[in-house]
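**Student:** need the 3D shape of this:
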Amino acid sequence: MPEDPLKTLSDMASDAHVRIQAAHQHINPVVEVRRGMRDSGIPADVMTIDCLRTRRRITLVLHDKQPGLVLYQFVTIDDEVGTDFRQVPLSDVDVGMLVDWMQTYFG
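**Tutor:** Have a look, this model is predicted:
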């Protein structure tokens, strides 16, 4: 298990961002780590990956009560957050998976 899952996920998202920009200039994702949940007392970190052109968002959540798992969903920027989260072990997430998600959902 990585020392800091948020850093691990952030590093992968940064690498995926570089790959997407090199291959698909029209996508240009915006990656943001949000502290709002933790600041409001919910023990979780949130990362969003947005495509401003399509107004679509991939939300990734690392919840302290579910260590080793990434909760994720595909929503629109306007919807912000849906109710249906899927989950995947953090150990299964890699740069290629994030690139695939961005190409498929934002493309």
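**Student:** rest of the way, CA atoms for contacts and neighbours
**Tutor:** Fine.
**Student:** same for the longest helix anywhere in the chain, what does it pack against?
**Tutor:** With residue count as the measure and DSSP state H as the assignment, the chain has helix 5-23 as its longest helix. Applying 3 or more CA pairs under 8 Å, 6 or more residues apart in numbering; DSSP states H and E, one finds that helix 5-23 contacts strand 30-34, helix 95-106.
**Student:** buried set for the shortest one?
**Tutor:** The neighbour-count criterion (16 or more other CA atoms under 10 Å) identifies Val31 as the buried residues of strand 30-34.
**Student:** what's the offset of that strand from the middle of its chain?
**Tutor:** 8 Å (CA atoms, centre = their mean, to the nearest Å).
**Student:** one more, please, to line up against the first structure:
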Amino acid sequence: MSKEPLKTLSDMAREAHARVQDRHQHINPVVGVRSGMRDIGIPADVMTIDCLRTRRRINLILHDEQPGMLLYQFITIEDEAGDDFQSVAFSEVNTQKLLEWMEAYFD
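**Tutor:** Got it, this is the predicted structure:
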């Protein structure tokens, strides 16, 4: 998979992170990009957005077998990612959507 969607998602997450910190001092999300899935042969890139205060996590997956889609899941930090991912067209994801997800789920 081209690294372009991951770079685009990373840029959006970075901007959403800055905005949520400006608006909500008590929400300090931690954004991480994980390569572990590719390391074990699963063709996907994973981003996690964690809120340490609420122990909640948003999983975002760009899977090579579903180009143009973003898989997402709202779980807790302690939970393992399950099979109950929702999907949205990547073209519909933007900084504002990520910000809204963080505000709604982490606050």
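**Student:** TM between them?
**Tutor:** After superposition, the two chains reach a TM-score (TM-score structural alignment, normalised by the length of the first structure) of 0.96; 106 aligned residues with a CA RMSD of 1.2 Å.
**Student:** got the angle for the longest helix of the first structure vs helix 95-106?
**Tutor:** 60 degrees (axes from the mean of the first three to the mean of the last three CA atoms, to 10 degrees).
**Student:** quick one: map Phe106 of the first structure onto the second structure.
**Tutor:** Under the alignment by TM-score structural alignment, Phe106 of the first structure pairs with Phe106 in the second structure.
**Student:** go ahead and confirm that match touches Thr54.
**Tutor:** Yes. Phe106 of the second structure is within contact range of Thr54, at 6.4 Å (criterion: CA atoms under 8 Å).
**Student:** neighbour count for those two, which is higher?
**Tutor:** Of the pair Phe106 of the second structure and Thr54, Phe106 is the one with more neighbours under other CA atoms under 10 Å, namely 21 against 13.
**Student:** roughly how far does the more buried one sit from Gly68 of the second structure?
**Tutor:** Distance of Phe106 of the second structure to Gly68 of the second structure, given as CA to CA, to the nearest Å: 26 Å.
**Student:** swap in Asp39 of the second structure?
**Tutor:** Asp39 of the second structure is 22 Å from Gly68 of the second structure, by CA to CA.
**Student:** for Val20 of the second structure, same thing?
**Tutor:** When Val20 of the second structure is compared with Gly68 of the second structure (using CA to CA), they lie 26 Å apart.
**Student:** the two: which is more packed in?
**Tutor:** The neighbour comparison of Val20 of the second structure against Gly68 (other CA under 10 Å) goes to Val20, with 19 against 14.
**Student:** I figured that one was touching Glu103, is that so?
**Tutor:** Yes. Between Val20 of the second structure and Glu103 there is a contact under CA under 8 Å: 7.1 Å.
**Student:** go ahead and flag the most central residue of the first structure.
**Tutor:** For the first structure, the residue nearest the mean C-alpha position is Leu60 (3.8 Å; CA atoms, centre = their mean).
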